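Visitor: no sequence on this one, just coordinates:
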């Protein structure tokens, strides 16, 4: 029996035993009360009974109730975003109703926000041994971000980039390292597969996300091989109260530009949450629909932004069997079609150029939590994702460039968290595997066959078909990890160790690779003062030589097609990362001020690099991933500033300066990483003069970078050239107005993205363009308006 099946059986057995053996009785021990701050009630604040799975939220009026609590002494905690949590000891007795009224203090800088990514367990952001940056729903709202990708720019060290003019393939760079160096998690699990990750950042709708937690720096001892640059953890919306929200918006892309016809971008979002009267069962439902027309920026009839049709539905559910056990389930399905090129009204293969993909992604995850003693917790989990992708990467009406990719990935494991007096211990086992097959589907073609019929030579055209398997790979990684946290007054030390054994079976090349890796992690936090914390960390990570997301993306023009492959002798890449930071948070006068200074240094051994071939007779260029001689070094500093001078005004921004270099020259004789600016940052300002009216301003700065160009303005048989881009300043503004409507609130909003149209102005033209020559902001100027109705707006 393999580890995956064993984990599933243990999980189901534990759930069954818990449901049958631990039956609750009705105690009629009830807890009621309210949550306030500065004389005003706080709606939707969370009430938790520590060491149990019992919890609820306040309603729209700020009041709560918990019925039939167990008898005994408990710690009750009230918490809400923007407020410091407060805990109260209480003794519950059968047949009695107790009342607790919480009066919280404001936590303007969100220092007491509960995060899970830093140490893989719930902890206050201030107490985490590593810096955890949070992208809240407010940030997505300020930036009018429809998907995850549009909000990732608003976190220190993160920068989103578009890598293809045809299909809109995007990736996020963290601390200067490209996408595969970061681990994307959903509820702390690596559910999203490599195939789904090709376009995954733009596939995930914003309204299924509660918040995004970002940890920069290596976290391999906790999260696995890809967490070299850091982790991006998507926390999905939990069913916490009876709520609803509907949001509809429409935008005009390219509005007011001389050489472009505007394109429409329509989105519709729906969320609802339902909780049973005893708070033992809950369900959150979400739906998302997006239809974006293609956009041509330079009038050559070829798109710079792809056409997108996305429909997503999903749910997160939980059931509490007992006061100390809970099972939760996530399921969502994404169906997206995207297409770039030209002749969008024609069949795909009638286009001069077309890059088109259709995704059908079904994901499910099951987690069982069981508390022991007072705070010890056992978590068992299993998840799976099935991806079917139909694709076409072709030019000149080719019938041979249809493809079908199938992928199934799973993740299963268990984790135990042990609380001691001054220390905490976390132990876990995991197994992660995937099967991927990428095929090029043969379409009828004609071969000329010459036969001798009755003494004469006659030529016949005979149709044939051929299916070619491009990739056929199976991967499996077994992992064991442990972490030890100890706290002495102002000092906290966290030490972790992860063991990974990976196996990669490539059935095309018959090249099987395996390896065992130990990844240590050490972090230190010291409270210099109650308003100033110092942190330092060391971690080691690796990347196995397997197929990554970009390998399954193809750039196409009539003159050139780019494919990706691994060198047969490719070895695993190893990293050594050092981080150090100072985190200052203090009230100065009437203003709350937070300043974070964070330095990072990563040494990559046997770093992955690309070698590109000359075009063959069909114009195909192969990018081969190899190990760079001498490795590479990435180093820099992130500065983040958070200032709240009054309750009506908020300012937040960050700036990154870095250097990313190979020790020896690589592509074009350069040592610098390509497409990597040395400086970039973001800005977010929100002003709410009255409760009903608010304004927000967001901006992104992208410094100059080296971008390879292989376009049609170069001489024939050119090996390409490097160009240096100009800096970009992408500024957006949004206004919102709230109108109370009985028990709900209706919000009207509108704004402009990229007001000054700081957008690339030297796109390649025509059918033989270089689609990879794209950089800078992902959108030109866009005007939008929308309406939202919800009982969550307050």
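Guide: Thanks, I have it. Quick caveat: nothing in here was measured; it's all calculated off a predicted structure.
Visitor: switch to C-alpha atoms for all contacts and neighbour counts from now on
Guide: Noted.
Visitor: so what's the residue nearest to residue 582 when sequence neighbours are not counted up against?
Guide: Once flanking residues are discounted, residue 582 sits nearest to residue 534: 4.7 Å by CA to CA, 6 or more residues apart in numbering. Residues in contact with residue 534 (CA atoms under 8 Å, 6 or more residues apart in numbering) are 525, 526, 527, 528, 580, 581, 582, 583.
Visitor: out of the residues you listed, who has the most neighbours?
Guide: residue 525 (24 neighbours; other CA atoms under 10 Å).
Visitor: before we move on, back to that, need the contacts of residue 534 in JSON lines (columns: secondary structure and distance to residue 180).
Guide: Formatted as JSON lines, the contacts of residue 534 follow (DSSP: H, G, I helix; E, B strand; the rest coil; distance: CA to CA, whole Å):
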{"residue": "525", "secondary structure": "strand", "distance to residue 180": "28"}
{"residue": "526", "secondary structure": "strand", "distance to residue 180": "32"}
{"residue": "527", "secondary structure": "strand", "distance to residue 180": "34"}
{"residue": "528", "secondary structure": "strand", "distance to residue 180": "36"}
{"residue": "580", "secondary structure": "strand", "distance to residue 180": "23"}
{"residue": "581", "secondary structure": "strand", "distance to residue 180": "25"}
{"residue": "582", "secondary structure": "strand", "distance to residue 180": "28"}
{"residue": "583", "secondary structure": "strand", "distance to residue 180": "28"}
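Visitor: try this one side by side with the last:
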């Protein structure tokens, strides 16, 4: 008989025996002489447990004589453990004193300063999200999961192929840098695809910084950054499996394990597979509401033990996806033709990244990453073939001298990009974009005392196309108390633009792309005032309030002009100013009875001023809100999660004054509910409903995709200037345009899933 089976039988017999014996433990749980209600208490490795009442009193009965470990846990306090021995019929009185926890305040973060520091000590405000957050609304990729982060919005950029990007505080996706384990491995072509295929069970935490971080991370970190930190061999489970499916026919599978290869090598392996092959057209335009996808991603991370606990780790990922959307009659036989419209994308991508601490007394860390992204796609009859390779290496020196914590570094970035558009060609033929960008940066964090610290840093980049780029920043942190923190940050950012890797609308073939002049790097100046307040109540309630005022001013901003000519997208450096400003606040609260809530809201004004005329930036909401409410009924082993978001009106891209679609979106909301059950050891069953309100963008609109009945504009008449003119079968003078999109077309759906974990 297998050992595991024998152990299970013995545990069952042991549990039965404990139920019939008479020893007991009673007492009171308190903290600083205040009783704590609803504390969970149990004897480790048994089924004996209870919880305190409103006065903090508890009783554990029918315990077999022996030696046990008593465990007490409750939100807002450090876990309590004590070894106890019981004799037959003994009635032990044990009063427990628990210590208020500051673990949420002292989470370790690395993104803000490139150093591992507690969140409370970081001069840069960093938001942290755990795997528990991802489980509250299970998704097939991180892109969708971020919809419940305050001030962060996943933006779908195409009604047909459903690609998108991440907006932070109203800024477009190209201003957001996405990293894995601190390496800028996701950029350009990979912004969308790099957020797919990372198994959620491999994620230790997600750190988000809002505001420029170019001083440490270079180009793309203009509006903010998202750092996905993966688990190591110590924190990862022995084995995990997570699978779910929806009644739309979506299927997602995550599996992974960790393996010890000898005494000094550990391997963490994860595989993600997602498939959706059920064309659905609920809005009746003969186009797929959701892109069909077949995706696989394989991730592995190697950790090597070295002398003096020096770091050496290497990770790699392979990603392949076949996705298509378009007319329901489309098949691969129509790929690239002009009979049936379809957008078909084959993506192959591989990545490698690592860290190696040099074997010297100085704190020298060498980090590197490389990715190769190949994309073979067609948008109707317009091909888009692209190859992108990005290499990144960085050497950092970390030194503390008195009150100064110094960080210096040298980075080298290699960019290669080639596609089938005019972006990489000239009069003599094909000319790939290839550049090597060296960088130097220096940072000094000065701890004047326990309450005051000041950070100053600067970065110097040299781009042969644009010359030198200098980006300084400064941050000040003041702690009124250990739970009241005020932070003031000011900094600059820059971004070197490659339009065709970032603008899906430039690839659909629906509009001509016009580049008015040689585009200069975008520059930004940002200020952010942040206040964080934490409260640990005597009854075990935990509350955190976080509020920020933000302001960002862009120079040389490049914003696509959809308005001047409805058949064109005009790109030019803005001769004026682009400003993003607003207020963001969130409230995180947890009660000892198992109820937790997180509420957030952002009000923002994102506008462009040119020739003294101000207009709202397109596809940017004026306000947003998000929430997640969880309640655990421990006696039933049941958890309820209710999540949702709310978005205010945003200006949408129309095809001129005759376009009958709404100029502004309505206020809209997507809400979800989930039930999780974990009574059976190692198993968790979950299910629920997504998009409870069945909201889709076509509500209140005559159509979403313009001229969906004529996607190749074969029946559209044009004047001498190339503008569509009204005709009998085209009374509004429109052309085919799938770029009118601000939310997902997928309506209400149920889901059911299972998690299996061995720790």
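Guide: Nice, thanks for sending it over. Please read all numbers here as calculations on a predicted model, not as lab measurements.
Visitor: helix, strand, or coil at the residue nearest to residue 582 of the first structure?
Guide: Under DSSP: H, G, I helix; E, B strand; the rest coil, residue 534 of the first structure falls in the strand class.
Visitor: alignment lookup: it to the second structure.
Guide: Matched to the second structure by TM-score structural alignment, residue 534 of the first structure sits across from residue 486.
Visitor: find the nearest non-adjacent residue to residue 136 of the second structure, please.
Guide: Closest to residue 136 of the second structure by CA to CA, 6+ apart is residue 641, at 5.8 Å.
Visitor: need the contact list for the one you found.
Guide: With CA under 8 Å, 6+ apart, residue 641 of the second structure has these contacts: 136, 137, 628, 629, 630, 631, 673, 674, 675.
Visitor: mind checking how far the counterpart of it in the first structure is from residue 468 of the first structure?
Guide: The alignment partner of residue 641 of the second structure in the first structure, by TM-score structural alignment, is residue 696. As judged by CA to CA, to the nearest Å, residue 696 of the first structure and residue 468 of the first structure stand 52 Å apart.
Visitor: for the alignment partner in the first structure of residue 191 of the second structure, list the residues it contacts.
Guide: Matched across to the first structure, residue 191 of the second structure falls on residue 197, judged by TM-score structural alignment. Applying CA under 8 Å, 6+ apart to residue 197 of the first structure gives the contacts residue 549.
Visitor: quick one: secondary structure of residue 197 of the first structure?
Guide: Counting by three-state DSSP, the backbone at residue 197 of the first structure sits in helix.
Visitor: if we can go back for a sec, from the contacts of residue 641 of the second structure, which is closest to residue 492 of the second structure?
Guide: Distance to residue 492 of the second structure across the contacts of residue 641 of the second structure (CA to CA) is lowest for residue 628, with 33.2 Å.
Visitor: and the alignment partner in the first structure of that closest one, how many residues sit next to it?
Guide: In the first structure, the residue paired with residue 628 of the second structure is residue 684, using TM-score structural alignment. By other CA under 10 Å, 22 other residues sit near residue 684 of the first structure.
Visitor: in which helix or strand would I find the nearest residue to residue 357 of the first structure once chain neighbours are set aside?
Guide: Using CA to CA, 6+ apart and skipping residues adjacent in sequence, the residue nearest residue 357 of the first structure is residue 391, 4.2 Å away. Take DSSP states H and E as the rule and residue 391 of the first structure turns out to sit in strand 376-395.
Visitor: what range in the second structure does the next helix or strand after that strand sit on?
Guide: Once the chain leaves strand 376-395 of the first structure, the next helix or strand it forms, by DSSP H and E, is strand 402-419. Using TM-score structural alignment, the residues of the second structure aligned to strand 402-419 of the first structure are 383-400.
Visitor: quick check: buried residues in the matching stretch?
Guide: For stretch 383-400 of the second structure, a neighbour-count test (16 or more other CA atoms under 10 Å) marks 383-396, 398 as buried.
Visitor: tell me the two of these that are most distant?
Guide: Maximum distance among these (CA to CA): 47.8 Å, for 383 and 398.
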